[in-house]
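Peer 1: below: sequence and its predicted model.
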Amino acid sequence: MSDITIDEGSEYTAIFHQGPFDGTTDTRTATSGSVDDEVTVYADVEGLQTAFTYRATGSRHVLDQISVDYTWEPGESDPVDDLADRGDRSGEFDRE
């Protein structure tokens, strides 16, 4: 993805696009000589821990700061119903 090299243990900023983390950022630590090509972030959705996969789509090095853009990969993430499709879940679950 990127030809930017980064020292192990150095920090960079992840910028998330699309999906449930759209517009948020995270400070990450490099574990090798490059930034992560893919990251998985977790959120509780209706009481269940849900994994969302984001893939690096671009990066930039400005002064001493490295920023990496990550775009949501819905096909590689846990499935989640759209809010409009969830309906009323305040009652008991139907079991047939």
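Peer 2: Received it, and whenever you're ready, just let me know what you need.

Peer 1: for the rest of this, base every contact and every neighbour count on C-alpha atoms.
Peer 2: Will do.

Peer 1: Ala43 against Gln49, yeah?
Peer 2: Yes: between Ala43 and Gln49 there is a contact under Cα atoms under 8 Å: 5.6 Å.

Peer 1: hey, where'd the helices end up in the chain?
Peer 2: 83-86 (DSSP state H).

Peer 1: dropping in the other structure now:
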Amino acid sequence: MTAPDSDSVVYIAEFLDGPLEGQTDSRVLVRGAAEPRISMVAAVDGMESLFWYDKGDQRDVQGRLHVRYSFDPGDSDPVESNHEQD
């Protein structure tokens, strides 16, 4: 039995908006499909925050699957800074 080609099990997640806007991430297909919803952890003002993204459209770019994800602010940690006012 041969191992699957790594290009056939990996896709590129593109973040359209929110705190990760413009970033991409290589992810593994789950049961042959891109995840419908993904969580990402990122630092905002030095504190780790959890952000949820929902799957949008997908397309093939030079033989690799690219999936666009939109930010879900309702389920994500707040992104506002909590600086103390002097």
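Peer 2: Right, received. Where do you want to start? Small disclaimer: the values here were computed from a predicted structure and weren't measured.

Peer 1: TM-score them against each other, please.
Peer 2: The TM-score (TM-score structural alignment, normalised by the length of structure 2) is 0.78; 80 aligned residues with a Cα RMSD of 2.3 Å.

Peer 1: neighbours around the counterpart of Thr29 of structure 1 in structure 2, how many?
Peer 2: Superposed on structure 2 with TM-score structural alignment, Thr29 of structure 1 falls opposite Val28. Val28 of structure 2: 18 surrounding residues under other Cα atoms under 10 Å.

Peer 1: contacts only, for Val28 of structure 2.
Peer 2: Val9, Val10, Tyr11, Ala34 (Cα atoms under 8 Å, 6 or more residues apart in numbering).

Peer 1: still contacting in structure 1, which of the residues you listed?
Peer 2: Retained in structure 1 by both residues aligned by TM-score structural alignment, their matches' Cα atoms under 8 Å are the following of those: Val9, Val10, Tyr11.

Peer 1: just list the residues touching the equivalent of Tyr69 of structure 2 over in structure 1, thanks.
Peer 2: For Tyr69 of structure 2, the aligned residue in structure 1 is Tyr70 (criterion: TM-score structural alignment). Listed by Cα under 8 Å, 6+ apart, the contact set of Tyr70 of structure 1 reads Ala14, Ile15, Phe16, His17, Glu38, Tyr54, Arg55, Ala56, Thr57, Gly58.

Peer 1: out of these, who's nearest Pro79 of structure 1?
Peer 2: Tyr54 (14.0 Å; Cα to Cα).
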